[in-house]
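Student: All I have is the shape, not the residue letters:
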């Protein structure tokens, strides 16, 4: 298998050089460039076979199990070099066949009944909230931040993200707002505190709901948080916001989702859908992410979203593509996680910590080098539901920026 792994790596334009140590102790150097070399060790022969046959899944699993070890440089350095090289090369041979098969069956893997949706959400979002507090900002924003100006801290960029979205929604006092996938409640609390609107936040995570309700009660703001699937809502809202939830809808449910959004909006209503997206044609979910991080998840192509929106009679009033912002967000999360990694091990175990380090590092590299971006779709029922130029967005953001941040902080985690 060494010849297959070596051949696979040698076909990539890897920079910097990587010294690969095989189980029998032989060493092969791949790549080029003058930057400091990296060194990785493949511990055993079965791991070589898995890496040759299904590298996208096998590399993450091998890191988790300690069967691929980075001996020089960091795990992020290794993944950054590999992701950049693979993106330039694009799949060939068996890799292309695997990708085609995954794309062909993606609808089957994203069957998303309400019961399955709750189970998939629980797999990730019902992890201990104290774990997420190790690396998120104090407001617990678990989605792409907005680095509007250079040098922003993570907390500042997350606040900028919220205000950017609030500006696009052109929120007014007294409006009713729905937050689909409200997480720990930060967006809803900011909207209610900064605009005077009343907000209903829904989530399928019991862990997140408990904290959101606690924060809402403590704030005294007009917010309500529920454990509810969006498909069962029957009320009417002036504004709808959904941040980082659409990735969990499932390809076969896009039209259902946008049909429901339309049904829930008032005639002059506006929705803002913020989701990870791909700048390439439709594809498949990375197998490591699907198995260990976000079961049932899928990153949409713009063409997939636009087609569903059009067919459900909504007007696309604005689209923005955020590039690199998520890479910078993930860099902050990864660095925060590494600083408190021992606490993550104490909460779970070493294998779990390796899994999360791999996930954060690989995701950062993918948003930096691959085809991953973030879409913000602004939708309305009517052409004249919003001002006809974009200047109001910046104006409203400035208005919100003149007010103190409204959202309450989440308590720091207890020492492990």
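Tutor: Structure received. Keep in mind it's a predicted model, so treat the numbers as computed, not measured.

Student: okay, CA-based contacts and neighbour counts for the rest of this
Tutor: Will do.

Student: all strands of the stretch 51-200 of the chain, in order?
Tutor: 68-72, 176-180, 198-203 (DSSP state E, counting those that start in this stretch).

Student: Distance from the chain centre to the first one, please.
Tutor: Think strand 68-72. Relative to the centre of its chain, strand 68-72 is centred 27 Å away, using C-alpha atoms, centre = their mean, to the nearest Å.

Student: what's in contact with it?
Tutor: 37-43, 59, 62-63, 78 (C-alpha atoms under 8 Å, 6 or more residues apart in numbering).

Student: could you dump the strands of the stretch 51-200 of the chain to JSON lines with mean neighbour count?
Tutor: Output for the strands of the stretch 51-200 of the chain, formatted as JSON lines (neighbours: other C-alpha atoms under 10 Å):
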{"stretch": "strand 68-72", "mean neighbour count": "18"}
{"stretch": "strand 176-180", "mean neighbour count": "25"}
{"stretch": "strand 198-203", "mean neighbour count": "24"}
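
Student: right, and these - which one's nearest residue 313?
Tutor: Residue 313 sits nearest to strand 176-180 of all the strands of the stretch 51-200 of the chain, at 19.7 Å, using C-alpha to C-alpha.

Student: structure B:
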């Protein structure tokens, strides 16, 4: 077990981790009282790989079944314990040294040049619409929901999120709206149902573009809502409003100036852009190596300092900034619960290893938002400081107005 035992002694500062090694021997690592987890390792190679690349090795071990949990412990318990103690892991001398080396190459890890961006998106979003229907809400929104009340359903919370975003766009009759990274189209359709606006959604996912276009046709909105299979960098029209939800995480730090510069070019002086993105409250870093390899190639959730740095260079006013902190943890918990209920169907579509991979993804992501450093932010931007009202009450007032309009139009969830 050495050198794994040595690292574990420094790692577990809160709670208790019992590791049963490949020979059946128990090793106990304990800090202050807290969560207790029992884990069995059946492959001796893990004694080394878990030391040199713990996040990647742990995820792969769970996928392969060489890391299991016993005595009533679960994967969720382990990932929660891991997250609670993550800072002590980062301070372990070997991990600090390896991180310093990896930071030198992080730009290569976030490459999203044209063509490569298409492949990165296809890796995740083109798994098939039937797969995503197994755990997303009925309208297939694949981003952080907004829970105004803890008892709300996932569908209600996702509608809250659309209403919140719409209120920050300050829409008016006849406006042209661009939705960058439009997903399966629900935000674009929602905006067009509430307001007389024309919305263009762009995505790099063939599966999303196909379904979104069909949804627009079924809703009778094809004349005002279109979805294109297109890189946002190839868009050269002008738009009064721009919104982007859950796409910025796929841009990459070295492309931030390109992103915000293009937003600036696409808007008139009093245009408004609203960005919904994952970020983190810690200094600049790197994406999880496991997440980057298996789930989101090229992805990275930025530190806020990295975002503001680029916004400033591109002469954009930040008119409003809002943080959704535990909302994504709650969203992911809903997804994980729905996924688990449909686990056998996932295995039938793919296999057991794939199901384990997605279990690890959904639960580990939840822990990033529940006990880690991840958050979601809304950033409202314009070329002009007064493009939106200077008193923030309008955001709340507009949400109330839209809620009444939804009822009047009988917009079901």
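Tutor: Yep, that arrived. Being a predicted model, the structure only gives us computed values, none of them experimental.

Student: hmm, back to that, could you check the strands of the stretch 51-200 of the first structure and tell me which one is nearest residue 16 of the first structure?
Tutor: Smallest distance to residue 16 of the first structure across these (C-alpha to C-alpha): 12.0 Å, for strand 68-72.

Student: Not counting its neighbours along the chain, what's nearest residue 394 of the second structure?
Tutor: Closest residue in space to residue 394 of the second structure, ignoring its immediate chain neighbours: residue 167 at 7.8 Å, by C-alpha to C-alpha, 6 or more residues apart in numbering.

Student: Tell me which residue of the second structure lines up with residue 342 of the first structure.
Tutor: Using TM-score structural alignment, the partner of residue 342 of the first structure in the second structure is residue 344.

Student: make that residue 357 of the first structure, sorry
Tutor: For residue 357 of the first structure, the residue aligned by TM-score structural alignment is residue 359.

Student: Quick check, that match in contact with residue 335.
Tutor: No. Residue 359 of the second structure lies out of contact with residue 335 (C-alpha atoms under 8 Å); the separation is 10.0 Å.

Student: Look up the residues that both of those two are in contact with.
Tutor: Joint contacts of residue 359 of the second structure and residue 335 (C-alpha under 8 Å, 6+ apart) do not exist.

Student: okay, now the counterpart of residue 317 of the second structure in the first structure: neighbour count?
Tutor: For residue 317 of the second structure, the aligned residue in the first structure is residue 315 (criterion: TM-score structural alignment). Residue 315 of the first structure has 16 neighbouring residues, counting by other C-alpha atoms under 10 Å.

Student: how many other residues sit next to residue 48 of the first structure?
Tutor: Neighbours of residue 48 of the first structure (other C-alpha under 10 Å): 25.

Student: What strand or helix carries it?
Tutor: Following DSSP states H and E, one finds residue 48 of the first structure within helix 45-53.

Student: quick one: that helix to the second structure mean distance?
Tutor: Helix 45-53 of the first structure: mean distance to aligned residues in the second structure after superposition is 1.4 Å, counting by mean C-alpha distance after the TM-score superposition for the first structure.

Student: and residue 403 of the first structure, that's in a helix?
Tutor: No. Using DSSP: H, G, I helix; E, B strand; the rest coil, the assignment for residue 403 of the first structure is coil, not a helix.

Student: hmm, back to that, hang on, isn't the match of residue 317 of the second structure packed against residue 385?
Tutor: No. Contact between residue 315 of the first structure and residue 385 fails when scored by C-alpha under 8 Å: they sit 9.8 Å apart.

Student: how far away is the match of residue 342 of the first structure from residue 60 of the second structure?
Tutor: Going from residue 344 of the second structure to residue 60 of the second structure by C-alpha to C-alpha, to the nearest Å gives 21 Å.

Student: try residue 112 of the second structure
Tutor: With C-alpha to C-alpha as the criterion, residue 112 of the second structure and residue 60 of the second structure are 25 Å apart.

Student: more crowded one of these two?
Tutor: Each of residue 112 of the second structure and residue 60 has its neighbours counted (other C-alpha under 10 Å); residue 112 has more, 23 against 19.

Student: Give me the aligned partner of residue 214 of the first structure over in the second structure.
Tutor: Residue 214 of the first structure maps onto residue 214 in the second structure, by TM-score structural alignment.

Student: helix, strand or coil for residue 380 of the second structure?
Tutor: Assignment for residue 380 of the second structure (three-state DSSP): strand.

Student: Is there a neighbour count for it? I'd like the number.
Tutor: Residue 380 of the second structure has 23 nearby residues by other C-alpha under 10 Å.

Student: Could you do residue 190 of the first structure as well?
Tutor: Per other C-alpha under 10 Å, the neighbour tally for residue 190 of the first structure reads 24.

Student: buried ones in the helix holding residue 48 of the first structure?
Tutor: 47-53 (16 or more other C-alpha atoms under 10 Å).

Student: How about stretch 387-405 of the second structure?
Tutor: In stretch 387-405 of the second structure, counting by 16+ other C-alpha under 10 Å, buried: 387-388, 395, 398-399, 402-403.

Student: Nice, that's everything, thank you.
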